[in-house]
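*Asks:* Mind looking at a prediction? Sequence and model below.
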Amino acid sequence: MKNIFRVSFSLIVLFTVISCSKKATGPGLDGTWELRHIAGIQVAGVNPDFKAGNGNYFKFDGQNFEKYNDGKKTDSGSFSITPEENVPVNDKKANYSITFNNGEKMYVLLSDKTMVLFNGIIAADGTESTYEKQ
């Protein structure tokens, strides 16, 4: 009976360790996310809204990403994403943080079809970039 308990306990611990060691990608992060709006660092007379097909987007696949500006790949690599407890940023609350392979960390507000990346706070020359899932 003790052996059955030990084996069962060992299997539970093993499965727990394996499942916890997998890096979360966040709910529905995989795919292409195209830029739709930037808040902060606005230039007078320049529209902060972006139409579909503008060439500014992220592609996420598992733990890898590619970033495109004007249709050209400008960055790629790996990332990790961590759940957060409603971190206040500007007038919103981030529910994740993302750390890219270069060490850059940003807070993220992620929903089914919208991703907001917070690069600092707007009051301190930061930006808030809103992306739509394609």
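*Replies:* Great, that's in hand.

*Asks:* Please count neighbours and contacts with C-alpha atoms only from this point.
*Replies:* Noted.

*Asks:* Helices of this structure, start to end?
*Replies:* Taking DSSP state H, the helices of the chain run over residues 2-21.

*Asks:* Now find how far off-centre the longest strand that the chain contains is within its chain.
*Replies:* Ranked by number of residues, the top strand in the chain under DSSP state E is strand 72-89. On the basis of Cα atoms, centre = their mean, to the nearest Å, strand 72-89 sits 3 Å off its chain's mean C-alpha point.

*Asks:* adding another structure so you can compare the two:
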Amino acid sequence: MKTLNLLIIALVTLFVSCGKDDNNLLEVDLESIQGRWELRDRFGGQAVVSSPDYEIPDSQVIEFDGQRFRRISDGVTYAEGTYEIVEVEVREIDGNEFSRKIIFNDETENGTSDQFVRLSGNRLILSMGSIASDGVTDTYEKI
């Protein structure tokens, strides 16, 4: 009987500890996204690229200041404007769950675009859809 009790406790512990570890997920809102974020990983697109050896070709930064954003490459701003964060139906994309989108209202020639957005610790994840459909997921780190 003692062995059975220990086995049951072990199994319960195993099942409880196997849950998805999203403890570091943060609510994405205007306050939590503020600051400078540098691109650290790109997954998807025409060629799947996600490797510890992958080097981002140049410094790619997104800066959020109030309700404005700037996209910067090698110190040069190439896109800027306003943005808003909206709640959407939860969607899983390549193993990540998203419940928010960020809408970039670019004041340069790029126009308006939207991406799924999520925060996990000091990582900002932006996704334009599944890699199976030539989507891209970029992971930025707060700097």
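*Replies:* Cool, got the structure. The model shown is predicted, which means the values in this text are computed figures rather than measured ones.

*Asks:* after superposition, how close is the longest strand of the first structure to the second structure?
*Replies:* Taken over the aligned residues, the distance from strand 72-89 of the first structure to the second structure averages 1.6 Å (mean Cα distance after the TM-score superposition for the first structure).

*Asks:* Which residues are in contact with the equivalent of Arg123 of the second structure over in the first structure?
*Replies:* Matched by TM-score structural alignment, Arg123 of the second structure corresponds to Thr114 in the first structure. Listed by Cα atoms under 8 Å, 6 or more residues apart in numbering, the contact set of Thr114 of the first structure reads Thr130, Tyr131, Glu132, Lys133.

*Asks:* Check Gly45 of the second structure too.
*Replies:* By Cα under 8 Å, 6+ apart, the contact set of Gly45 of the second structure is Ile131, Asp134, Gly135, Val136.

*Asks:* What about Arg36 of the first structure, how many residues nearby?
*Replies:* For Arg36 of the first structure, the neighbour count with other Cα atoms under 10 Å is 20.

*Asks:* Then Lys93 of the first structure?
*Replies:* Neighbour count for Lys93 of the first structure, taken as other Cα under 10 Å: 16.

*Asks:* Verify the stated contact: it with Leu110.
*Replies:* No - the pair Lys93 of the first structure and Leu110 fails to qualify as a contact (Cα atoms under 8 Å) at a distance of 9.9 Å.
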